[in-house]
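Student: prediction below, plus the sequence it came from.
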Amino acid sequence: MTDSAEFRLPASALPRTYRLALEPDLEALTFRGDVEIDLDLKAPSRDLVLHSVGLDIAEARSGADRLDVRVDAAKERITLVCPKPLPAGPATVSLRFSGKISEEMRGFYRSRYTRPDGTQRFMGTTQFEATSARRAFPCFDEPALKAVFTLTMTVPKDRQAISNMPVVSSDPLPDGRTRVRFAPSPVMSTYLLAFAVGEFDWIDGKTEDGMPVRVYATPGRAELGRFAMETAIRGLKFFGDYYGIPYQKALPKLDLLAIPDFEYGAMENWGAVTFRETAIFVDPQRSSIPQR
């Protein structure tokens, strides 16, 4: 029997912040990315071990030093080898990488849907629990290794990008794409990071104290999420009162995303909860009380 400890990362490095930039191509089923990771090193080290699955690492650096990359596919991790030991304390490593968008409903994957006019389109979305963030970007992909995530996505101008946090800027680029930057997340595990890119319709509401709640869906289907949105608004108030901890103390918004191809019923990504369509849609003309 394989010892599960063999697959755990060394305890010598603790991630603090990820600055992640992604450029997906949903037609080609590929993406490119860059990530900067701020770390705390417990002791001087030449080797940094983190998770990566199916990613091509084009370059890894720490400051001006280029790092060698050693791949251990069986253990789903890479080792960054520094030319000289990094001192104990704060450190930053940066990686440039590329990968393939999956169709297996894990990691960063593509979901198909049909528009009201009958044409087929694609959206990109994520499912990282329990250990699939490593399929989208190199990271310390264990739940205890929490950090802040700041995400930037570059997407076609006719698509939207959604993530855990609100958009802070959306800038058109000369090549016809849009660069979307999101606010930094709270400290959280890698498996709770989520993002989606596609053409979405939405409906929106607010809690009593003005926090936005939205349901996103493929074109023509957002209204089927109204019952879920209204239930979420009532639920946020109930649990905030019950526990004495307002939701917005940690997160500034709540998005509910209906995904056509989704393996589970739902996934509790902070601020951007994803659902199988059948788990969130209610047709007021046809749905029974038990279904609601």
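Tutor: Yep, that arrived. Numbers count the residues shown, from 1 in each chain.
Student: CA only for contacts and neighbour counts going forward, please
Tutor: Will do.
Student: what's the distance between Ser62 and Pro186?
Tutor: The gap separating Ser62 from Pro186 is 25 Å, by Cα to Cα, to the nearest Å.
Student: how close does Gly107 get to Leu151?
Tutor: For Gly107, the distance to Leu151 (Cα to Cα) stands at 16 Å.
Student: same check on Ser62?
Tutor: Here Ser62 is placed at a distance of 20 Å from Leu151 (Cα to Cα).
Student: name all residues that make contact with the residue sitting nearest the centre point of the chain.
Tutor: Among the residues of the chain, Ala194 comes closest to the average C-alpha position under Cα atoms, centre = their mean, at 2.3 Å. Ala194 makes contact with Thr125, Thr126, Gln127, Phe128, Ser163, Asn164, Asn269, Ala272, according to Cα atoms under 8 Å, 6 or more residues apart in numbering.
Student: and if you look at Ile37?
Tutor: Per Cα under 8 Å, 6+ apart, neighbours of Ile37: Pro15, Arg16, Thr17, Tyr18, Arg19, Thr92, Val93, Ser94.
Student: this is the comparison structure:
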Amino acid sequence: MLILGALLLLFSTAFAAQGALEISLPKSLYATKYDLTVNVFLPPVGAQIPDEDAFRQKASVLIDFTVKEPTRLIVLNADGITVKQNFLWNGRSNYSNLPVVEVKSVQKLYFEVPYILAVGETLQFYIEYTYKIRSVDDEALGLYRSTWVDENKVTHHIASTQFKTIHARKVVPCLDDPTFRSVWSLTVHAPKGYRVDANTQEYQTTNNAQTHRFFKTPSIPSYLLAFAVHDQAYIRTVSPGGFKNGFIGPHEKLRNCTAWFAFTGQMIDTLVDKFKVVKLPFDKMDFIHIGRMYKGAMENPGLITLEPSKFCNYDNQIVLSELIVTHEMLHQWFGNSVTPNGWENIIMSEGLVTYYQIRLLLKRNPNLTLLTTPSMVIALPSNTSIYTQPTSINEVMNVGNDAQYFKSAAIFHMMERMMGPAKRLYNVQRVSENI
């Protein structure tokens, strides 16, 4: 416990107030894979929400690590996580219940290993813990619950994730930073009668339809992991070009989504053609209706989430619906397949997405002069920088805003004006490869 004791002393000094120490993670360990199992409790359809203590749930994660630098500490982000037990395997020996210290002010867990980990060593680290399903009225972050009411006035429950920017740590201890990309395997235990959707396809349902296992994801940062537990309907559609996509929502909403389905299919074909690819970047592209959420929509690969006012509202808000759908689909390439290597660079992906979003919609409807990049930038605050270097947890949570998005898009607009479309496309692709 000497190392952990010294660590506590460190955090009792002024060093704990330094921003870099607050948000950074050591580079000594790299997680190559997470095998996450979570219990997700929801009341039966039509039932009232029980006592808040019912939403404290059990979970476990098995993390595969590769050692990059010598260390005696395993450092993971965590927020509201209670560790019950842990085990470490190194291929030669097993270690049970490593000493652990939680420093809540920096949202980190520090586990002390009984020897110095060597460079190149591989480890498996297993943690059993509890986490809380939060309320949409409290904060729609991490895994949170919400409700919707059907045409017969029956209340339905949803539990869904919002991990961007740094809220995966509310559900799983992890390296919760875009610098680290990993493969994720997911198992969800949910009440009978509920459906579970995630980034990838479900490959097995067992335990009386209460245990759901999903194919592993490609290598993604923690903020892009997504899943939802619900009892909504699912409709599979096919774009004119033959690409499958799905829509998950209340029956009564899906019955009136024909125009929205059609636009989405057309835009999928447009993007596939524009980026000269023969398939989508992930094995599926589903859109799911969930409760009120942070910024209204989220580009999770394979499972794009939208709050009720943004889901299938095409007839009432055509321009807004097209903006949102196009934006989140573009992120499947810029931001998901190619991920910024730090929150200070997130504007690169958002700027590229906003630039292409405007360009594609203006080509579809040239009369939308409001969407021209110069006119939108003129209306934005002139003192907003397009580059920010967050130095605290609070700053990371609030990184990115419309002013930064559109000012960043204006840079790519200027590149196009200076170099022409062909050179501009080539250079944008080169830039994106280095995000």
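Tutor: Perfect, thanks for sending it. Values in this document were obtained by computation on a predicted structure and should not be read as measured data.
Student: surely Ala59 of structure 2 is in contact with Thr130?
Tutor: Yes. Here Ala59 of structure 2 lies in contact with Thr130, judged by Cα atoms under 8 Å, at a distance of 5.7 Å.
Student: nearest residue to Asp231 of structure 2 other than its sequence neighbours?
Tutor: Tyr194 (4.9 Å; Cα to Cα, 6 or more residues apart in numbering).
Student: state the distance from Ile280 of structure 1 to Arg292 of structure 1.
Tutor: Here the criterion is Cα to Cα. By it, Ile280 of structure 1 lies 9 Å from Arg292 of structure 1.
Student: can you check Trp270 of structure 1 too?
Tutor: Trp270 of structure 1 sits 23 Å away from Arg292 of structure 1, taking Cα to Cα as the criterion.
Student: so who does Arg276 of structure 1 touch?
Tutor: Contact analysis of Arg276 of structure 1 by Cα under 8 Å, 6+ apart lists Ala258, Ile259, Pro260, Asp261, Phe262, Glu263, Tyr264, Gly265, Ala266.
Student: repeat that for Glu128 of structure 2.
Tutor: Glu128 of structure 2 sits next to Lys58, Ala59, Ser60, Val61, Val83, Lys84, Gln85, Asn86 when contact means Cα under 8 Å, 6+ apart.
Student: for those, which one is nearest Thr179 of structure 2?
Tutor: Proximity of the contacts of Glu128 of structure 2 to Thr179 of structure 2 (Cα to Cα) peaks at Val61, which lies at 20.0 Å.
Student: for the corresponding residue of structure 1 for that closest one, which non-adjacent residue is spatially closest?
Tutor: Mapped onto structure 1 by TM-score structural alignment, Val61 of structure 2 lines up with Val35. Closest residue to Val35 of structure 1 in three dimensions, ignoring its sequence neighbours and counting by Cα to Cα, 6+ apart: Leu20, at 4.4 Å.
Student: look up how far Val49 of structure 1 lies from the one you found.
Tutor: From Leu20 of structure 1 to Val49 of structure 1 the distance is 18 Å (Cα to Cα).
Student: and what of Glu6 of structure 1?
Tutor: 12 Å.
Student: next one: Gln160 of structure 1
Tutor: Distance of Gln160 of structure 1 to Val49 of structure 1, given as Cα to Cα: 34 Å.
Student: then Met153 of structure 1?
Tutor: Distance of Met153 of structure 1 to Val49 of structure 1, given as Cα to Cα: 26 Å.
Student: more neighbours: which of those two?
Tutor: In this view Met153 of structure 1 and Val49 are compared by other Cα atoms under 10 Å, and Met153 has more residues nearby, 24 against 21.
Student: got a list of what the more buried one touches?
Tutor: Residues near Met153 of structure 1 by Cα under 8 Å, 6+ apart: Ala21, Leu22, Glu23, Ala161, Arg179, Val180, Arg181.
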